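Undergrad: no sequence for this one, just the structure:
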């Protein structure tokens, strides 16, 4: 690999937006992450831009040096378990895609400085090229959003899932409903910043892989590794924000005291403990926080944090194989839930409910769960997104349907704002 050269310099928010647009037009693969200044247990993503042209096979990730950006499709489950995905794909997404970052820009949001590192061009010349670049991005014009499942059909399926729970097949299942739209033209960067403003999240992401793109505002971490420590932070439990401070506090208390939401959260915590135990040092898995309530622009979320210690020789690919996909997006027990998700959902999830993130040169990494995200195809001029909730025996199908619409609200408002 060519030697990496670096320069540091001050930046403005406008320059940050410009370099993201520039990277989208000059690189085959781009991954941009931003925590949006939100407090989060163990912090959100670093503010980081990675770009490159070289894809890395999954089997070679553990042996490839340098920074890497990547995305995992929910359907990667089929590689790890005896499962399949035969539902129709709204957009065809690769099961996984990682790339070597020949360009890396790390932003210090506090000091408004950045580090530009490149292995393909002199960083000073690269900065001059970016400064002199004229943005020729197309405007965003999105057609009507289609809800691909009726309320009546959704309720019918939820009741069928509850029959499985009553029969002892499972405890809870994360069921998702899809939305799609065609578009005349789209500017993923403009869409990203609009969604970030409407719904700022600690794991906001913008990803490009050839003709495919993703704009995400995720509140949920999948896995974070620092040294030999591994952190997981599943979310289960959602309630809307109030229109006043008093209503906000009432709703927050309602979520905190909900036996149903706590039971859902605890089931996923137990599932995650089991996943982590497969690759952790014996006895090192622990729950650091249970039922934490955290505020976001649209909702309160119930978040639990688990940690584990790894042996140094445990590889990234082994960690993913043991823990993917995140239990909060399947239910418990995981394998049975994934079988029933395939039976009852009406679409192939693709990148939705997978994971996105980055691996650094030391092998540390951070990945979020792909929710509250839009996935698009520039060749087909189509996009889709989805929303889901945890279905338990005593869940109210109408309430769960409304919860899905609440989770999709920010995306729908952003897409219609470009009309």
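TA: On my side now, so go ahead. As the structure is a computational prediction, the values presented were derived from the model and not from experiment.
Undergrad: use CA for all of it now, contacts and neighbours both
TA: Will do.
Undergrad: the helix or strand where residue 161 lies packs against which elements?
TA: Using DSSP states H and E, residue 161 falls within helix 151-166. Under the contact criterion of 3 or more C-alpha pairs under 8 Å, 6 or more residues apart in numbering; DSSP states H and E, helix 151-166 touches strand 172-185, strand 382-391, helix 397-417.
Undergrad: work out the gap between that helix and the centre of the chain.
TA: Here helix 151-166 is found 26 Å from its chain centre; the criterion is C-alpha atoms, centre = their mean, to the nearest Å.
Undergrad: and that helix, which residues are buried?
TA: Under the neighbour-count criterion of 16 or more other C-alpha atoms under 10 Å, helix 151-166 has 154, 155, 158, 159, 161, 162, 164, 165 buried.
Undergrad: in contact with the closest residue in space to residue 176 that isn't next to it in sequence, which residues?
TA: Closest residue to residue 176 apart from its sequence neighbours, by C-alpha to C-alpha, 6 or more residues apart in numbering: residue 388 at 3.8 Å. Listed by C-alpha atoms under 8 Å, 6 or more residues apart in numbering, the contact set of residue 388 reads 174, 175, 176, 177, 403, 404, 407.
Undergrad: presented hereafter is structure B, for comparison with structure A:
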């Protein structure tokens, strides 16, 4: 840089190099401790603070504890900094070599003091953070966590007291009336935490500058407490080790008189090969001691993860995207037909089904859908599941009863959503009612009934109570359900939310598993369970079915007498050699499996083909030269052991 025509350019870089030195076990091992505060002792200190709150000595205080980790050469500070940049980006990131084997690596979320000149006046601002909850698994769960945080009176009180103290700090040096809260309980999200943040500003009186503003706020109420002096004294008496750099500040003073600093929170201090992470919790009279101790551990976790967990960030130039191996999915190799009843959520439902690994075909409801499925069955592409989508109106508007007849005839499992449930109720003899208050886009808690909690239920592994999305006016009347249907789930107001058939692989839900009001984890689990458990007992997974060579191999071990007995029980001829009996029984087994899988439609076969099949199976020949197709089909159905409606 240049100052008054003097430049650093060309000056020799002759400073002393000090490479990082990892932890030395022989000389340091005996004094190393993983944390400065034994487990549960922090909670004990919280109880002590609550006694001070009770008598009015304190309003709030911030206690902290330190976690430590030994560092190897692979965990050098520069590598920790790269990991934090990738995994826990924050407004104030820094990496400082302080000399004498001491380093600071930080990713602080909190502004301490910032000053800038605005139209000739110095504006000072701060963003106190108080109020914390863990991040959810996704944006939808984040929204629930934010809601709980905003509704938490204790967390609101924390931030209120911090901001009142912060306003007091500014009032010492700011123009009267200029101190304003310009942002209240704003949400900030980081890799593992969600915080509530206030934004406070003021304008300095002419006799003060940015350094005065910095000093007036030392040290921040969000790392000390209130009243500050008494809170700091309590910290001094109850924390087990010096804070060192924790709760200080890092930043810059500009040549223009400006200042921008962040608190040294979420910071790794490295000293003599040991990484230290200090984390605190704001305590109030309402504090739960165990929860406050857990909060410090949660706040420290992102830093500790950067210390102990290697990753692609360790090699500059490599992508930090982690490549994950595809896991096997329950829907792999399965075919699903989704019948659309003019619904506006059907494609989302199809998206969820595809995430299970299944191949999904969406068909408009009506005779054309059934005809298309008949064609699929004729080509040996019988669906593993048919899903009856939600939709407006009544089940009869879309001929759901005809769809269910088709599924029953062709032995295809069925799953209904919303209108699909209503259609099942009506089809099997139940009655529908109309809600007194329509539930459109409304959340409800549902409870699993005994059948819903059982192994093999579509609700298997789900909580006994969870929240779902409802979009319906019609509902199945519980008191008028047919005996063949069992209730698996109910809403808080006693409305049927889930059913299953007692004998057929049919199940349905009244709610929408694909809505954002239903946890995606719960919605996906229901669909995965549906694909796993809804099937006819004899139509188990393909890997349990025997191939032709397997069938022959098993039959070869039987004696002629045993083969004859099996043939007789199947209605086949018992004459011929052992080889002829094996071929006859193998063909019968294969054709039986084809029929059960819907790949063999006898009614579609011509008489010559039926006669050939009859003879190849070794069935008794008919002397009737005018035998009709219906008689041949009946004879084959009896032989194959199938009784199609």
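TA: Cool, got the structure. Not measured: the values here are computed from a predicted model.
Undergrad: quick one on the thing from earlier: okay if I get the helices and strands packed on helix 151-166 of structure 1 as TSV plus distance to residue 221 of structure 1?
TA: Output for these, formatted as TSV (distance: least, C-alpha to C-alpha, whole Å):
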stretch	distance to residue 221 of structure 1
strand 172-185	17
strand 382-391	17
helix 397-417	17
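Undergrad: among those, which is the most enclosed?
TA: Per residue and on average, the most neighbours among these fall to strand 382-391, with a mean of 23 (mean count of other C-alpha atoms under 10 Å).
Undergrad: relative to helix 397-417, how tilted is that strand?
TA: Strand 382-391 of structure 1 and helix 397-417 meet at an angle of 150 degrees, taking axes from the mean of the first three to the mean of the last three C-alpha atoms, to 10 degrees as the criterion.
Undergrad: compared with structure 2, how much does strand 382-391 of structure 1 deviate?
TA: In the superposition with structure 2, the average deviation recorded for strand 382-391 of structure 1 is 1.2 Å (mean C-alpha distance after the TM-score superposition for structure 1).
Undergrad: and residue 81 of structure 2, what's its match in structure 1?
TA: Matched to structure 1 by TM-score structural alignment, residue 81 of structure 2 sits across from residue 192.
Undergrad: quick one: which helix or strand includes its match?
TA: Using DSSP H and E, residue 192 of structure 1 sits in helix 188-198.
Undergrad: what's the matching range in structure 2 for the next helix or strand after that helix?
TA: Using DSSP H and E, the helix or strand that follows helix 188-198 of structure 1 in sequence is strand 203-209. Aligned using TM-score structural alignment, strand 203-209 of structure 1 spans residues 92-98 in structure 2.
Undergrad: report the buried residues of that stretch.
TA: By neighbour count with 16+ other C-alpha under 10 Å, stretch 92-98 of structure 2 contains the buried residues 92, 93, 94, 95.
Undergrad: what sits closest to the last one if chain neighbours are left out?
TA: Translated: residue 95 of structure 2. Leaving aside its chain neighbours, residue 95 of structure 2 sits nearest to residue 105 (4.6 Å; criterion: C-alpha to C-alpha, 6+ apart).
Undergrad: that neighbour against residue 77, yeah?
TA: Yes - with contact defined as C-alpha atoms under 8 Å, residue 105 of structure 2 reaches residue 77; the gap is 6.9 Å.
Undergrad: between the two, which contacts overlap?
TA: Joint contacts of residue 105 of structure 2 and residue 77 (C-alpha under 8 Å, 6+ apart) are 95, 270.
Undergrad: now for residue 114 of structure 2: what does it line up with in structure 1?
TA: Match for residue 114 of structure 2 (TM-score structural alignment): residue 224.
Undergrad: so who does that match touch?
TA: Counting by C-alpha under 8 Å, 6+ apart, residue 224 of structure 1 touches 230, 231, 232, 364, 365, 366, 367.
Undergrad: what is the burial count for residue 56 of structure 2?
TA: With neighbours defined by other C-alpha atoms under 10 Å, the count for residue 56 of structure 2 comes to 9.
Undergrad: map it onto structure 1.
TA: By TM-score structural alignment, residue 56 of structure 2 lines up with residue 168.
Undergrad: mind checking how far its match is from residue 392 of structure 1?
TA: 12 Å (C-alpha to C-alpha, to the nearest Å).
Undergrad: coming back round to it: between the contacts of residue 224 of structure 1, which has the most around it?
TA: Comparing the contacts of residue 224 of structure 1 by number of neighbours (other C-alpha under 10 Å), residue 232 comes first, having 27 neighbours.
Undergrad: elements contacting the one helix or strand it maps to?
TA: Assigned by DSSP H and E, residue 232 of structure 1 belongs to strand 229-233. Counting contacts by 3+ C-alpha pairs under 8 Å, 6+ apart, strand 229-233 of structure 1 is packed against strand 221-226, strand 299-309.
Undergrad: all strands of the stretch 101-250 of structure 2, in order?
TA: 102-108, 111-118, 121-126, 129-134, 180-189, 193-203, 225-226, 249-253 (DSSP state E, counting those that start in this stretch).
Undergrad: using JSON lines, please lay out these together with distance to residue 566 of structure 2.
TA: Shown next, in JSON lines, are the strands of the stretch 101-250 of structure 2 (distance: least, C-alpha to C-alpha, whole Å):
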{"stretch": "strand 102-108", "distance to residue 566 of structure 2": "75"}
{"stretch": "strand 111-118", "distance to residue 566 of structure 2": "83"}
{"stretch": "strand 121-126", "distance to residue 566 of structure 2": "87"}
{"stretch": "strand 129-134", "distance to residue 566 of structure 2": "64"}
{"stretch": "strand 180-189", "distance to residue 566 of structure 2": "69"}
{"stretch": "strand 193-203", "distance to residue 566 of structure 2": "67"}
{"stretch": "strand 225-226", "distance to residue 566 of structure 2": "86"}
{"stretch": "strand 249-253", "distance to residue 566 of structure 2": "86"}
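Undergrad: among those strands, which is nearest residue 421 of structure 2?
TA: Closest to residue 421 of structure 2 of these is strand 129-134 (C-alpha to C-alpha; 36.9 Å).
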